[in-house]
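> kindly generate the corresponding structure for this input.
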Amino acid sequence: GKFHGDAERELRLLFEHAEAHQPAVLFFDEFDGLAPARGGRGDAVHSSVVSTLLALMDGLKDRGRVVVLAATNCPDALDAALRRPGRFDRELLFTLPGRADRGEILRVHTRRWPDAARPSDGMLSTLARATEGFSAAELAALASSAVVGAATRALGPVSDADIAGGGGDKAKREEGEGGALAAGGDGAVQNC
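As a prediction, this is how the structure comes out:
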C-alpha cells in the first residue's frame, strides 16, 4: 500500500540520527507493539519491522556509543530473536510495589493534603493492604479520585454551570463574556 515500508524507513532514520549524535540512547516504550513475535499476528508488516529492527541492532556493535532500551509489560509477546545475546541481552524486571511501598506511594500523593483530610497512618496501612496489584500510577489515580470524591460530597454534584466557569448566575453569561465554555440550551457543555 501507500505506506508500505514507512515504519522501516523511520526506524533506519532514527538509528542513523542516534549514530550521528552519539553518545545516544534510543528508548522504545510499549515495545511489544513495535516488535511482536513474528507469526503471532500473521502480519507481514510487523514481520518486516522486526526484521529491520534486528538488522539495525546487529549493526550497532560497529556504531560506537548508541544504547537501545525498551520497555514492555508483555516480555513474552516480543520476538524471541530480540532477546538473544548481542541485542537486548540484559533484562530488568520492575515488579509492582509491595505493601510497604504502596503505603509510601500513597503517603507521597497525600502529604500536601490539609491535615484534616490527610489519611492517618492506620488508613494508609489499610489502603496499602487493599491495593495489592496496583501500580504506582494507579495509586496516584486513587489518591486523585479520592480528592474529587471528597470535594463532590462536600459541594454536591458538579453542574454544567460549574464547568462553565463559576456556577449560579455566571452560567448565564452573555455570549462573548468570559469563560471558554458555556452550557448549551440542552444542558450539554459546548466550546465557544
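
> C-alpha only now, for contacts and for neighbours.
Noted.

> in this protein, which spans are helices?
Ranges of helices in the chain, per DSSP state H, are 6-20, 31-34, 44-58, 99-110, 121-130, 136-155, 160-165.

> distance to residue 189 added to those, as JSON lines?
Listed next are those as JSON lines, based on distance: least, C-alpha to C-alpha, whole Å:
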{"stretch": "helix 6-20", "distance to residue 189": "39"}
{"stretch": "helix 31-34", "distance to residue 189": "36"}
{"stretch": "helix 44-58", "distance to residue 189": "42"}
{"stretch": "helix 99-110", "distance to residue 189": "31"}
{"stretch": "helix 121-130", "distance to residue 189": "36"}
{"stretch": "helix 136-155", "distance to residue 189": "19"}
{"stretch": "helix 160-165", "distance to residue 189": "6"}
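
> in a markdown table: the ones you listed, plus mean neighbour count.
Conversion of those to a markdown table gives the following (neighbours: other C-alpha atoms under 10 Å):
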| stretch | mean neighbour count |
| --- | --- |
| helix 6-20 | 15 |
| helix 31-34 | 17 |
| helix 44-58 | 17 |
| helix 99-110 | 18 |
| helix 121-130 | 15 |
| helix 136-155 | 13 |
| helix 160-165 | 18 |
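
> out of these, flag the one nearest residue 183.
helix 160-165 (5.8 Å; C-alpha to C-alpha).

> of all the helices of the chain, which lies closest to residue 69?
Closest among the helices of the chain, using C-alpha to C-alpha: helix 31-34, at 9.5 Å.

> one more, for comparison:
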Amino acid sequence: MSRSDPRRPIVRWSARRRLCRPTALFAIFVTGALACGFVGCGDEPTFSNLDEMRGTIDGVGLDDPETTVFERFGSVERDGRYSAPVEPRNAGRPVYGPGTVDGPRRGGQGGALLRYSDGVFASDARRRVYYMLFTSRGLKTSRGVGIGNRLAKVKSVYGDIARCGRRNVDSGYTAYEFCRVRLSATRWLWFGGDPVRSVALSTVAMG
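Modelled structure (predicted):
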C-alpha cells in the first residue's frame, strides 16, 4: 500500500506584523516566490465534477491518454513503482480507498501513477487512464453524491446496485465502511468512509 507524504506546511502570518512598508511587501513577495518554488501555491487542481456514467472527471475520462490529464490538470512526475490501492500525493489523513484494484483490462501492467494533492490517476502500459480516485472537498458525482456525504445517501441514490460493507475488520489496520457500485461490466464506482472521504472510478473491479 502506498504511504501518503506529509501534508504540505501551512504558513501563518502574525496579526501584529505591519505589512504596509515597501520592504515588508518585498520580503513577502520573495518569501512567497521561494515557497511556491518548493511546495506550489495555488497551482494544484481541485477536482469537482465526476460524471460516473460518462467516466469523466472535469472533462478527463477513463481511457484518455496521460497527456490529456497533464493538459487539463498540469504535469506531474510519472510514478512507475506502485501497487493497488493508490492514494493522492498529500492525503494527510486516511483516504479509505479500495483495498484492491484489479489490473487493467486493456494494455496490461506497466503503466504509472499520476499523483496530485487531491487526486490520483493510474494508467496502463498504453499510458491510458483506467483508475482515478479523488479526495477534494465538494466533489460530487453526476447524481449529487460525493465527499462529505453519508453512505446512507449512496445507498438511497444508487439503490440495489450499491454493495456496502466494512474493510480491515480484525486486520490490525483501521477499519472503515465503504460502498461500491457496479455501473456496468467496465465501470465501477467507490465511496470510502462514512462520511465519504474518497470517491474512485475505474474500468475494473475495486474491493
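
> what's the TM-score for these two chains?
The TM-score (TM-score structural alignment, normalised by the length of the first structure) is 0.22; 77 aligned residues with a C-alpha RMSD of 6.0 Å.

> of the helices of the first structure, which approaches residue 191 of the first structure most closely?
helix 160-165 (9.7 Å).

> which secondary structure elements does that closest one sit against?
Identification of packing neighbours for helix 160-165 of the first structure by 3 or more C-alpha pairs under 8 Å, 6 or more residues apart in numbering; DSSP states H and E yields strand 181-183, strand 189-191.

> go with 7 Å
When contacts are defined as 3 or more C-alpha pairs under 7 Å, 6 or more residues apart in numbering; DSSP states H and E, helix 160-165 of the first structure packs onto strand 181-183.

> which non-adjacent residue is nearest residue 57 of the second structure?
residue 50 (4.5 Å; C-alpha to C-alpha, 6 or more residues apart in numbering).

> neighbours of the one you found, just the number please.
Residue 50 of the second structure sits with 26 neighbouring residues when counted by other C-alpha atoms under 10 Å.

> before we move on, what about residue 26 of the second structure?
Residue 26 of the second structure has 12 nearby residues by other C-alpha under 10 Å.

> and if you look at the one 3 residues further on?
Around residue 29 of the second structure sit 12 other residues, with neighbours defined as other C-alpha under 10 Å.

> now do the same for it: helix, strand or coil?
Using DSSP: H, G, I helix; E, B strand; the rest coil, the structure places residue 29 of the second structure in helix.

> gap between it and residue 79 of the second structure?
33 Å (C-alpha to C-alpha, to the nearest Å).

> residues touching residue 146 of the first structure, list them.
By C-alpha atoms under 7 Å, 6 or more residues apart in numbering, no residues touch residue 146 of the first structure.

> what distance do you get for it to residue 152 of the first structure?
10 Å.

> check residue 126 of the first structure too.
In this view, residue 126 of the first structure and residue 152 of the first structure are 23 Å apart by C-alpha to C-alpha.

> tell me what the strand ranked longest in the second structure is packed against?
Identified as the longest strand of the second structure according to DSSP state E is strand 176-184. Contacts defined by 3+ C-alpha pairs under 7 Å, 6+ apart place strand 176-184 of the second structure against strand 162-167, strand 187-192.

> can I get those in JSON lines with distance to residue 133 of the second structure and mean neighbour count?
Output for those, formatted as JSON lines (distance: least, C-alpha to C-alpha, whole Å; neighbours: other C-alpha atoms under 10 Å):
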{"stretch": "strand 162-167", "distance to residue 133 of the second structure": "17", "mean neighbour count": "16"}
{"stretch": "strand 187-192", "distance to residue 133 of the second structure": "9", "mean neighbour count": "25"}
